[in-house]
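Student: What would the 3D arrangement of this be:
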Amino acid sequence: MTPQRVNLITLGVSDLDRARAFYADLGWTPVDEQPGVVFYRMHGMALGLFGLDPLAKDQGRPGATLGTGAMTLAQNFPDREGVDAAYAAALAAGATALKSPEEVFWGGYSGYYADPDGHVWELAHNPFWTVNDDGTLTIPDPA
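Tutor: Sure, this is the predicted structure:
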């Protein structure tokens, strides 16, 4: 049986210096930097930035063309103002606007941007979930 968890998300990037600068402009501070890779601590897990070619080699697929895939990374906020502020900060750091924050069909508020490598981030306020003071998320058990 495999544990239900994610410990590390690694994003393949075409230009590590550009990606590092983008996340620095968001206010993120690396916890570990090694040749060709940067890691950020994120409340019990980590995010890594890794050059595309070295990542393909590390996966055992040297020469493979890696894309961004069909996935979204998300940050939840305790209120709409937090979503708006984070969205504005991302655009100021060089993100590409995909969808401005707005009310959504499921009763929340969210918007999307892409980082310089096309990795899609959702910024959301879900009134049915709790964002704790330390940034962790509590999803209530179904009734």
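Student: from here on, contacts and neighbour counts on C-alpha atoms
Tutor: OK.
Student: show me where the protein has strands.
Tutor: For the chain, applying DSSP state E gives strands covering 8-13, 32-34, 37-42, 45-51, 72-76, 96-103, 109-114, 120-125, 130-131, 137-138.
Student: Using a markdown table, lay out those together with distance to Tyr23 and mean neighbour count.
Tutor: A markdown table is the format used below for the strands of the chain (distance: least, CA to CA, whole Å; neighbours: other CA atoms under 10 Å):
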| stretch | distance to Tyr23 | mean neighbour count |
| --- | --- | --- |
| strand 8-13 | 12 | 19 |
| strand 32-34 | 14 | 10 |
| strand 37-42 | 10 | 18 |
| strand 45-51 | 10 | 18 |
| strand 72-76 | 14 | 16 |
| strand 96-103 | 14 | 16 |
| strand 109-114 | 12 | 22 |
| strand 120-125 | 12 | 23 |
| strand 130-131 | 22 | 18 |
| strand 137-138 | 22 | 13 |
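Student: The structure of the following sequence is requested for comparison with the preceding one:
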Amino acid sequence: MTPFAQAFPITDICFLVEDAERSVAFYTEKMGFKLRRRAEGFADFTGAGVTLALWEIGHISQYTGVSGLRAPPHVHKACGAFELPSPAAVDAAYAELAGRGVVFHAPPSDFVWNARCCYFADPDDNLWELYAWLDGGPVGDVEPEKAELTA
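Tutor: From the prediction side, this is the model:
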């Protein structure tokens, strides 16, 4: 039997947000996502990859019973990432987004995991990374076991 995560791809990333309107503005105006669906307390967007969705914390809590507790400011619980084709593309994206008012933690830097990266947060402190592998590519790849490939 194929393990669950190998049979079903991740199709959506959903961030829980305080204010959907504020977050929709950030993701459309600053990041360039295209709004695909909009409903009370919810929005999702098309981009170049996985669907990004936003769901107001109070709305999901009211209808599903999921906790409505909020993390204090500047506490990150997840990190979304954009893999760019080159370190130069990271620098260019940083300049473009900073020019649109996206506030980064620091300019792009080369890190010990052999990638050029920079980080910013959306209005609800959801953390984002822009990265590209440096020469030599990623470090720490693990070869899949042959038995898993044939299962």
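Student: Please tabulate the strands of structure 1 in JSON lines, including the columns distance to Leu26 of structure 1.
Tutor: Putting these into JSON lines (distance: least, CA to CA, whole Å) gives the following:
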{"stretch": "strand 8-13", "distance to Leu26 of structure 1": "16"}
{"stretch": "strand 32-34", "distance to Leu26 of structure 1": "17"}
{"stretch": "strand 37-42", "distance to Leu26 of structure 1": "12"}
{"stretch": "strand 45-51", "distance to Leu26 of structure 1": "14"}
{"stretch": "strand 72-76", "distance to Leu26 of structure 1": "13"}
{"stretch": "strand 96-103", "distance to Leu26 of structure 1": "14"}
{"stretch": "strand 109-114", "distance to Leu26 of structure 1": "13"}
{"stretch": "strand 120-125", "distance to Leu26 of structure 1": "13"}
{"stretch": "strand 130-131", "distance to Leu26 of structure 1": "20"}
{"stretch": "strand 137-138", "distance to Leu26 of structure 1": "20"}
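Student: which one of these lies closest to Thr65 of structure 1?
Tutor: With CA to CA as the criterion, Thr65 of structure 1 lies closest to strand 8-13 of the strands of structure 1, at 10.6 Å.
Student: Run the angle between that closest one and strand 45-51 for me.
Tutor: For strand 8-13 of structure 1 against strand 45-51, the angle by axes from the mean of the first three to the mean of the last three CA atoms, to 10 degrees is 20 degrees.
Student: Check how far strand 8-13 of structure 1 sits from its aligned residues in structure 2, on average.
Tutor: Here the mean offset of strand 8-13 of structure 1 against structure 2 after fitting is 1.1 Å, by mean CA distance after the TM-score superposition for structure 1.
Student: Please identify which of the strands of structure 1 is closest to Met1 of structure 1.
Tutor: Closest approach to Met1 of structure 1 among these is made by strand 8-13 (19.1 Å; CA to CA).
Student: so the closest one corresponds to what in structure 2?
Tutor: Aligned by TM-score structural alignment, strand 8-13 of structure 1 falls on residues 12-17 of structure 2.
Student: Disregarding flanking residues, what is the spatial nearest neighbour of the residue nearest the centre of structure 2?
Tutor: Per CA atoms, centre = their mean, the C-alpha nearest to the average position across structure 2 is that of Gly80, at 2.2 Å. Of all residues beyond its chain neighbours, the one nearest Gly80 of structure 2 is Trp128 (4.8 Å), with distances taken as CA to CA, 6 or more residues apart in numbering.
Student: Map that neighbour across to structure 1 for me.
Tutor: Match for Trp128 of structure 2 (TM-score structural alignment): Trp121.
Student: gap between stretch 29-37 of structure 1 and the chain center?
Tutor: Centroid separation for stretch 29-37 of structure 1 versus its chain: 16 Å, with CA atoms, centre = their mean, to the nearest Å.
Student: And stretch 64-81 of structure 2, by the same measure?
Tutor: 13 Å.
Student: swap in stretch 70-84 of structure 2?
Tutor: That offset, for stretch 70-84 of structure 2, works out to 8 Å (CA atoms, centre = their mean).
Student: Need the contact partners of that stretch.
Tutor: Under the contact criterion CA atoms under 8 Å, 6 or more residues apart in numbering, stretch 70-84 of structure 2 has outside partners 57, 90, 124-132.
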